[in-house]
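Student: next come a sequence and a model predicted from it.
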Amino acid sequence: MKILTFTTLFPNAVKPNHAIFVETRLRHLVGSGAVESRVVAPVPWFPFSAKRFGQYGDFARVPAAEQRFGLDVLHPRYPVIPKVGMNAAPMLLARAARATVGRLLDEGFDFDLIDAHYFYPDGVAAVRLGQHFNKPVVVTARGSDISLIPQYKEPRKMIQWAASNAAAVITVCDALKTELVQLGADPAKITPLRNGVDLQRFRPGDRQALRGELGIDGFTLLSVGNLVTLKGHDLTIGALALLPGVSLLIAGSGAERQRLEALARELKVADRVRFLGAVPQAELGRYYGAADAMVLASSREGWANVLLESMACGTPVVASNVWGTPEVVAAPAAGVLMKERSARGVADAVTALRADYPDRAATRRYAEQFGWDATTEGQLRLFGGVIQRHGRRQ
């Protein structure tokens, strides 16, 4: 089958770690040999590429076309209107991508369906494109597109419209399916297909050697994620004040860094916090393997891939009890869920983990049940059924 993957959540040459989970799922699907794909991953238009313009300068440097792991990826530009453009975003995104999609068809890539990721604005735009080109659309809900954005009136209406007009919907956890149904979506259309973990890339290494190479000594926590408020890095830093002798590594970049550094100084734990900056995914396994626990204190998560990546390296996790996370951390070998999302909650969960620390081999075995094969098989069944039904209606 031929699919067109449509999403703004896709890595590129400038931001190779951006939404890498979408690319990873697609790579495994294409790797099955049953699917051919092209990717249309629009980026916001911006006229200047200088680094002083921050993320907008980054957008300007993204190439118009590139190839990643054998996948042809196109990056058409779409207009973004700051502050006032949220309601118009799906229309602007669909309109900007229409010529690119049409050109793919003209060049002979007559795809069978559109595989869209993230409901708003991407999924709404994808359903518009599907109607324009008479192609069925499958939208994957991934987290804040369902847990946060529907609180806004107009986006909620458009998400409900897209769910109703999509041929099928995938959610990365059961919790997101429940929320979509509460928004009025047809439960018969929704299939939960959780993310997997690359068990070859993320695997236990020589722990002592890794700790020596990375300069790690004593009980060490690792926190992985963009330095943004919802990730709760401030709570993990706050927990250090309640955990004498415990150190913290933070892998990620973002606007919150200065505030987090100031918080560490204020709490007098700066000597126990190390900011690593953005760490390439290929290097993350070394940090997972060297740490004693991975902490994720997010306020929202659909299906947090970092949890399984850590477990696959043999390192248990401490995580906030939100959305799909209880579906990931579902056994003692996996780690501990916080009883409350606070600095105290992080500290208490770390203390509980240390008091009954799981065998690292058992943590690895737990992660092994989350390979990508089941997800790939689920997509093939779902996509095949959608294409068959669409063909009968032609």
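Tutor: Done, it's in.

Student: from here on, just use CA atoms for contacts and neighbour counts.
Tutor: Noted.

Student: what segments of the stretch 51-200 of the chain are helices?
Tutor: Along the stretch 51-200 of the chain, the stretches classed as helices by DSSP state H, counting those that start in this stretch are 54-61, 89-106, 124-133, 144-147, 153-165, 174-182.

Student: second one coming, line it up with the first:
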Amino acid sequence: MKLLTFSTLFPNAQRPNHGIFVETRLRYLLASRQVQSRVVAPVPWFPFKHERFGVYGTLASVPQSEVRHGIDVTHPRYPVIPKVGMSAAPLLLAKAMKPVIGRVIDEGYDFDAIDAHYFYPDGVAAVMLGRYFNKPVVITARGTDINLVPQYALPRRMIRWAAEHAAGMITVCNALKDEMVGLGIAPDRITPLRNGVDLQLFQPGDRQALRAERGMEGFTLMSVGHLEPRKGHELVIAAMRQLPDARLFIAGSGPDRKKLEDLAQELKVADRVRFLGPLPQSELRNWYGGADALVLASSREGWANVLLESMACGTPVVASNVWGTPEVVAAPEAGVLMAERTPRGVADAVRQLQAAYPSHEATRRYAERFSWDDTTQGQLTLFRNILGQGRA
């Protein structure tokens, strides 16, 4: 099968962790040797290449094309209009990509189907493109595209339209499927295929050595993710007042870093909170491997990959009880779900974990249930059924 993978959520040279879950799933699919794919990963157009212009200045420096893990990736530009951008985004994205995808076909890569990730605007634009090029489209819903974006009337209508015309749909957890059914989408057209974890990359190391190398002392917590309100880092920082013997390391970048640093100072816990900035996965695994727990206090998550990454390194988690997270944290050896998403809820859950702390070996064994094999097989079956190629 020849696929065209289409998503604005895909890593690039400037933002190597952006949408890395899309790339990882594709890498495992390609490893089956039953699929080929080329990636079209559009980025917003911006005229100035300089970090002083923030994320748009960074995006302007993204190369037009690159090869990642042997996969050909192009990064064509598309217009984003401030303020009205959300409503116009699918149409603008589709219009900008028509000549790009036309060239892909003209160059000899006449793909069988479009593999689109993130329902809005990417999935909607992909269905527009699929109808134009007469190609079936499969859309993967990943989180905020379903649990937040449909709160807006026009995007909700466009998501329903795309769902009606897509050849198939995937969700990364059952909770997202339930939400899509609530939007009026037929359940038999939705296939839940949860994300896996790279068990070779994320695995336990020499815990004492990792802690010593990173200055980890006492009961050490990690909080990993983009520094913005949805991830709830501020709740973990506030919980440190109730966890006087704990240390917190925060990995990630984003617009709220200064606000979070100021909060740590205001609450007089700054001496026990350290900001690490963005970390590549090859280094992040070492921080997981040295920590005593990962804390994820998000308000919304489809399927939080950081939870399985931490568990695969033998480190249990404390997580907010939202969306697909209970499907990930489903046994004591995995960790603890918060009773409430508040600083007290974080602190209580950390203390609960401490009181019945699982062995690192048991946590690793739990993570080993989540290989990518089932997800890869599920994709092969779905695409083959859509293309009339029989069972995988």
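Tutor: Sure thing, it's come through. Predicted, not measured: the structure shown is a model, and the values here were computed from it.

Student: JSON lines for the helices of the stretch 51-200 of structure 1, including mean neighbour count and distance to L382 of structure 1?
Tutor: As requested, the helices of the stretch 51-200 of structure 1 are exported to JSON lines (neighbours: other CA atoms under 10 Å; distance: least, CA to CA, whole Å):
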{"stretch": "helix 54-61", "mean neighbour count": "18", "distance to L382 of structure 1": "33"}
{"stretch": "helix 89-106", "mean neighbour count": "18", "distance to L382 of structure 1": "23"}
{"stretch": "helix 124-133", "mean neighbour count": "22", "distance to L382 of structure 1": "17"}
{"stretch": "helix 144-147", "mean neighbour count": "20", "distance to L382 of structure 1": "21"}
{"stretch": "helix 153-165", "mean neighbour count": "19", "distance to L382 of structure 1": "16"}
{"stretch": "helix 174-182", "mean neighbour count": "18", "distance to L382 of structure 1": "16"}
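
Student: JSON lines for the ones you listed, including distance to A188 of structure 1?
Tutor: Shown next, in JSON lines, are these (distance: least, CA to CA, whole Å):
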{"stretch": "helix 54-61", "distance to A188 of structure 1": "38"}
{"stretch": "helix 89-106", "distance to A188 of structure 1": "25"}
{"stretch": "helix 124-133", "distance to A188 of structure 1": "18"}
{"stretch": "helix 144-147", "distance to A188 of structure 1": "18"}
{"stretch": "helix 153-165", "distance to A188 of structure 1": "11"}
{"stretch": "helix 174-182", "distance to A188 of structure 1": "10"}
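
Student: quick one: closest of those to D206 of structure 1.
Tutor: Smallest distance to D206 of structure 1 across these (CA to CA): 35.8 Å, for helix 174-182.

Student: mean distance, that closest one to its aligned residues in structure 2?
Tutor: For helix 174-182 of structure 1, the mean deviation from structure 2 after alignment is 0.3 Å (mean CA distance after the TM-score superposition for structure 1).

Student: find me the equivalent region of stretch 37-51 of structure 2 in structure 1.
Tutor: On structure 1, the counterpart of stretch 37-51 of structure 2 by TM-score structural alignment is residues 37-51.

Student: and that stretch, end to end?
Tutor: One end of stretch 37-51 of structure 1 to the other measures 32 Å (CA to CA, to the nearest Å).
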